[in-house]
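*Asks:* need the 3D shape of this:
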Amino acid sequence: MTGMFTTPVVADSPKTVRVGASSSGLTLDGQPWWPTGLNAYQLATDWSVNFGCGAMVDLDAYFGSLPPNSVTRFNAFQALAVNKVSGEMDFGPMDAVFDAAARHNQFTIPVLSPQDSGCDDGLFKSRDWYTDDWKVANLIPGRATMSFQDWMHTAVDRWKNEPSVAAWELVGEPEPSLCTDAACNWWTRTCPSDSAQVLREFFDTAGAELRAIDPNTLITAGYVGGGQCGTAGDDYQYVSESDFVDILQYHDYGANGVPLPGDQWNGLARRIEQATNVSKPLLVAETGELAGSCESLATRATNIETKLTGQKAAGTAGALLWAFVPDPRPNECTMDIGPVDPLFDVIASLAS
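*Replies:* The predicted model follows:
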């Protein structure tokens, strides 16, 4: 750990701790809280500065359209903090996201890196990354100037006192598998026998470093939760026992209108049970359903309302929908959630 790139924002004092986690779920200001919100991965896109990740978003319009105390999960990848022209760090686009969220009294979950490295450095994270390579610099012009370890230190140190940050997420959809072809297709990857141990050690080590910088903010593990390498079956609970995993996740696609999808080993009902076993809340951090040319927005809203209502009753800790975009494609079959989608009414009605 070098820390040589760290340029923290100076704050008068640590932020007030508002978000808590316990076996009963999430709390806000000491009161039970079942947050809703959206994934809005594009928020830090600024074509004048970075290579971006999708379209640019009017940040004030977006955060102002959400129900009070909503949560937005967004890409806070290193590549979005690198100036594509100079190759130097440029925090402006990401600073703007936190500033806008704070102006509108909303919450965020910054995801510091993706498993597939889309919109980041472009390199799939295999087993070796989780054991050692997360500490190794992978210099890519316009996209990466430091290792993930240094990026984590830089990002957390800079934004640890931002009032909007509800939780940090180290890696979105972590999976310490091995690629067997150049494309690293999911159906050809292999899963080493020690994958759960590798992932647990990563959370123990990287999580401890994050918490040393920011002891006041929760850490969420961005699991898919459906039986992926390292978190299949009982391994999900083993990895979640890490002292540096405060909030578990499950990502829900398919099974339209079904609150508790999946089988007895890797389904959502099993994940809720495992979360209870480790006395930690489980956030359904991605819920997506195709609409547009393949289904009406109204039908999707009804299906997702049914799904989320059942999940809330079953003991989940909140729900974030996939995914807000400023430029939805109504004539295509997509999971786009545009600015006037009826799903905004759904998350407002379910929020607490």
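*Asks:* contacts, neighbours, all on C-alpha from now
*Replies:* Will do.
*Asks:* and residue 60, what element?
*Replies:* Using DSSP states H and E, residue 60 sits within helix 59-64.
*Asks:* where does residue 53 sit: helix, strand or coil?
*Replies:* Put simply, residue 53 is coil when judged by DSSP: H, G, I helix; E, B strand; the rest coil.
*Asks:* to check against the first, give me the structure of this:
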Amino acid sequence: MRATPRAARPGSSPQHRLWRQPQFWRQSRPERRPSSGRLRRMALAVVGAALVLGAVATGCAGGGHATAGRQGSAGPARAGSAGDPADAFVTVAGGRLELAGKPWRFTGINVWNANTPADDSRYGCGEPVDLEEVAPALGNGVQVVRTWFFQRLATSLDGRRDWSTFDRTIAAAKSRGLRIVATLGNQWPQCEGFPTYQAGYKTQRWYQTGYRSAPPPGQPDSYRAWVREAVTRYRDEPAIAMWQLMNEAEDATAYHGPCAPNAAATLHSFVQDMVTLVKSVDPHHLVSVGTVGAGQCGAAADEYATLHAIDGVDVLEYHDYSPAPVPGDRWNGLAERLRQSAALHKPLIVGEMGVAPREAGGIPGRAALVDRKIGAQLQAGVAGVLLWTWRGNDSGDGYDILPGDPVLGVLARALDPAPRSGSAPAS
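*Replies:* Presented below is the predicted three-dimensional model:
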């Protein structure tokens, strides 16, 4: 979720952060770009034609969607074959991701609204996306999608549990050879029924007690009870690559408030409790906390390593909205997070990589910048990269990736063995 992170000032304590306005409201309140949607669609039509021709050639040579083998990737195969990777759970061994006993790296995209019900106006959760319908347009470079598995999206208007959208999304992932990073809760209010940012922002009080006792508006269960229910239902489903406890977890006293004095201890206690719960009912799936990783409350500097050292936390995460190939400072940058992940012998994924075309010289410029960034980050040791974010049409969000966008071609060749420009890691 594109919320501008609270970045730590060099040398500042975890309790003193610089605040910048979260920007996820763009998903429901579009921000207009200078260029018109018509011009954007015309540009995409041109680059899309080239991408489609390339995809056809790739498909003829290598098979169907997301099944072609790539260096470091054990691409999912059709279910039912002997030793079928589609039946295998993603695991961690030797500090790296594995699939069916082989080293596995991935590229993919956030399709956060794949579980948004058709009557989405009650959620403020964006236009619904049917994963089965959009999967062909994603291209062979998408092996993994990251999707909201929030309680509100599995609850009917009258408060009853309704798993139909989740079941349909998982079935689509299986039929298309995709894996899902399933995010179970949101630091921010969107998609969970809250009327305002202030009401829906998860504060220290929520991380201490509210997650156990306070159901969100119109929902039957607390967050903790919801996680138990969802994980129990899908614990035997290998299409789920990993559970993510939260989207962008952080522990502050209030929205736009300061970090709590004991933010790290509070967040640590929450994660310890939730990881223990998840692992007690689901022995198969990996677990990620779900963090921005750039110095947020409770997970700044060495606090990040301490949080992810918890037994049962399998995968570290970082969110990247910088033009730098390997972004951040020496306290909270991606290079430092990779150093910490190596010390913990746990893989790290970039759960969101967002680049707006207007910040990169247009749509082709974005593709070129993303190409350099992914190359540098994979070489630096990142286990997987997920772009922010897929849209089937132009919503006005500067981070949108539409059908035919050349950045999808970047994903299609990101794991190729041939060297690519800009692949050297940053110093």
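*Asks:* tm score of chain vs chain?
*Replies:* After superposition, the two chains reach a TM-score (TM-score structural alignment, normalised by the length of the first structure) of 0.87; 324 aligned residues with a C-alpha RMSD of 1.9 Å.
*Asks:* mind listing what's buried in the helix holding residue 60 of the first structure?
*Replies:* Residues of helix 59-64 of the first structure classed as buried: 59, 62, 63, 64 (neighbour count, 16 or more other C-alpha atoms under 10 Å).
*Asks:* what helices or strands is it leaning on?
*Replies:* helix 92-103 (3 or more C-alpha pairs under 8 Å, 6 or more residues apart in numbering; DSSP states H and E).
*Asks:* now the helix it packs on on the second structure. Mean distance?
*Replies:* Superposing on the second structure and averaging over aligned pairs (mean C-alpha distance after the TM-score superposition for the first structure), helix 92-103 of the first structure comes out at 0.9 Å.
*Asks:* so that helix corresponds to what in the second structure?
*Replies:* Using TM-score structural alignment, the residues of the second structure aligned to helix 92-103 of the first structure are 164-175.
*Asks:* now stretch 262-271 of the first structure
*Replies:* The aligned range for stretch 262-271 of the first structure is 328-337, by TM-score structural alignment.
*Asks:* aligned partner of residue 328 of the first structure in the second structure?
*Replies:* Aligned counterpart of residue 328 of the first structure in the second structure: residue 394 (TM-score structural alignment).
*Asks:* what's the spacing between residue 15 of the first structure and residue 42 of the first structure?
*Replies:* Separation of residue 15 of the first structure from residue 42 of the first structure (C-alpha to C-alpha, to the nearest Å) stands at 26 Å.
*Asks:* more neighbours: which of those two?
*Replies:* residue 42 (22 against 15; other C-alpha atoms under 10 Å).
*Asks:* please say which position in the second structure that one maps to.
*Replies:* Counting by TM-score structural alignment, residue 42 of the first structure corresponds to residue 113 in the second structure.
*Asks:* and the helices in the stretch 1-150 of the second structure?
*Replies:* 37-62, 131-138 (DSSP state H, counting those that start in this stretch).
*Asks:* so of these, which one's packed in deepest?
*Replies:* Mean neighbour count (mean count of other C-alpha atoms under 10 Å) peaks for helix 131-138 among those, with a mean of 18.
*Asks:* quick check: angle from that helix to helix 164-175?
*Replies:* For helix 131-138 of the second structure against helix 164-175, the angle by axes from the mean of the first three to the mean of the last three C-alpha atoms, to 10 degrees is 40 degrees.
*Asks:* how far is helix 131-138 of the second structure from where the chain is centred?
*Replies:* How far helix 131-138 of the second structure lies from its chain's middle: 17 Å, per C-alpha atoms, centre = their mean, to the nearest Å.
*Asks:* what do you get for stretch 289-296 of the second structure?
*Replies:* The chain centre lies 12 Å from the centre of stretch 289-296 of the second structure; the measure is C-alpha atoms, centre = their mean.
*Asks:* which residue numbers in the first structure go with that stretch?
*Replies:* Aligned using TM-score structural alignment, stretch 289-296 of the second structure spans residues 221-228 in the first structure.
*Asks:* with distance to residue 389 of the second structure added, can I get the helices of the stretch 1-150 of the second structure in a markdown table?
*Replies:* Shown next, in a markdown table, are these (distance: least, C-alpha to C-alpha, whole Å):
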| stretch | distance to residue 389 of the second structure |
| --- | --- |
| helix 37-62 | 16 |
| helix 131-138 | 11 |
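*Asks:* show me where the stretch 201-350 of the second structure has strands.
*Replies:* Under the criterion DSSP state E, counting those that start in this stretch, the stretch 201-350 of the second structure contains strands at 240-244, 286-288, 316-320, 348-354.
*Asks:* out of the ones you listed, which one sits most buried?
*Replies:* Mean neighbour count (mean count of other C-alpha under 10 Å) peaks for strand 316-320 among the strands of the stretch 201-350 of the second structure, with a mean of 27.
*Asks:* what about the spatially most central residue of the second structure, distance to residue 311 of the second structure?
*Replies:* The residue lying closest to the centre of the second structure (C-alpha atoms, centre = their mean) is residue 351, at 3.7 Å. Computed as C-alpha to C-alpha, the residue 351 of the second structure to residue 311 of the second structure distance reads 21 Å.
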